[in-house]
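Undergrad: take this sequence and fold it.
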Amino acid sequence: MQQLDPARQPTWGKMSVQHMIEHYAGDAVRNASGRLKMDRIITPPEKLGSMREFLMSERPFKENTRNSLMGEEPGNLHFNTVQAAIGALQQELIFFFEAFARDPQLVTRNPFFGDLNFEQNVQLLYKHALHHLRQFGVEPLNV
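TA: Predicted coordinates:
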């Protein structure tokens, strides 16, 4: 994400590079670490099993996957620069790994995939990062 040109346009979706980084740090990583607490699981209980199966698979998120917790348009930016957003992302990732180092049995609630342990959160963050990198035309090697 650090190497993306901030002016690069997405191949799909409405987020700018900075919106994407802020979303990933502020929503995805904060939720995975437990800093952004979600009380509700919006996925119906009968579908959670198939959602978890998808999560742990190598199947990617589809382009333009709709997040019902986000608006149709990207929100206001929280940082003045992409570099500042990257700095916030780095801090959130540090907090994530520290939270699970302090409590390896920690489980955090994701509104779509339910209660997740460390391994499941890492898989979700990985899958989510690949999704957004592809949004900006980056195809990671060996994926």
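Undergrad: from here on, just use CA atoms for contacts and neighbour counts.
TA: Will do.
Undergrad: would you mind measuring from Gly104 to Glu119?
TA: If you look again at residue 104, you'll see it is Pro, not Gly. From Pro104 across to Glu119, the span is 10 Å (CA to CA, to the nearest Å).
Undergrad: okay but Glu92 is in contact with Asp27, surely?
TA: No - assessed by CA atoms under 8 Å, Glu92 is found out of contact with Asp27, at 10.1 Å.
Undergrad: so which of the two has more stuff around it?
TA: Counted by other CA atoms under 10 Å, Glu92 and Asp27 do not tie: Glu92 has more neighbours, with 22 against 15.
Undergrad: also this sequence, please, to line up against the first:
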Amino acid sequence: MKNIFTQAVTEEIIQRINQLTPASQPLWGSMTVSQMLAHCNVTYEMVYEDKHPKPNAFMRFILNLLVKPIVVSEKPYKHNSHTAKQFLIKDTKDFEQEKARLIRHIQQTQALGEAHFEGKESHSFGKLKSQEWNNMFYKHLDHHLRQFGV
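TA: Presented below is the predicted three-dimensional model:
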């Protein structure tokens, strides 16, 4: 899996994001491109903002047991996979605003670097290794950029 913490991979992802337009259409799924960008921002909101409530102990146990292995592994996501409620974007979003936010989040993550994320507490999964953070960040972005053909 590519390393999102490296500048080259960050630049590649941003270049792919910059290929999107407000008229970009998905190859699968029902999100608009603006909703997809907002959806991708949720991962970073859980890292950098106190916007989403943390799951209770029981739910965290379930997430660690059933969801974490899917999210932090190198195995690609399937098309039309289910997602957590916080990631469902149903309202209209501003393309340019969501795109700029996502790029800033990606750049901030790369600037903080791999060492910053080693052992860092995840919103839903507890402490993760930097490789798990990388897999979660990169795999999710790659999945949705492929969804929109970039």
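Undergrad: of all residues in the first structure, which one is nearest the centre?
TA: Residue closest to the mean C-alpha point of the first structure, counted by CA atoms, centre = their mean, is Ala28 at 3.5 Å.
Undergrad: which parts of the first structure are strands?
TA: Applying DSSP state E to the first structure gives strands spanning 108-110, 114-116.
Undergrad: for the counterpart of Asn121 of the first structure in the second structure, what are its contacts?
TA: Aligned counterpart of Asn121 of the first structure in the second structure: Trp133 (TM-score structural alignment). Contacts for Trp133 of the second structure (CA atoms under 8 Å, 6 or more residues apart in numbering) come out as Val72, Phe117.
Undergrad: tell me, how many residues neighbour Gln2 of the first structure?
TA: With other CA under 10 Å as criterion, Gln2 of the first structure counts 12.
Undergrad: circling back to that earlier point, could you say which of the strands of the first structure is packed most deeply?
TA: strand 108-110 (a mean of 22; mean count of other CA atoms under 10 Å).
Undergrad: now do the helices in the second structure.
TA: With DSSP state H as the criterion, the second structure has helices at 7-18, 33-48, 57-62, 68-72, 95-117, 130-147.
Undergrad: any chance of JSON lines for these, columns distance to His79 of the second structure?
TA: Formatted as JSON lines, the helices of the second structure follow (distance: least, CA to CA, whole Å):
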{"stretch": "helix 7-18", "distance to His79 of the second structure": "19"}
{"stretch": "helix 33-48", "distance to His79 of the second structure": "14"}
{"stretch": "helix 57-62", "distance to His79 of the second structure": "23"}
{"stretch": "helix 68-72", "distance to His79 of the second structure": "13"}
{"stretch": "helix 95-117", "distance to His79 of the second structure": "21"}
{"stretch": "helix 130-147", "distance to His79 of the second structure": "8"}
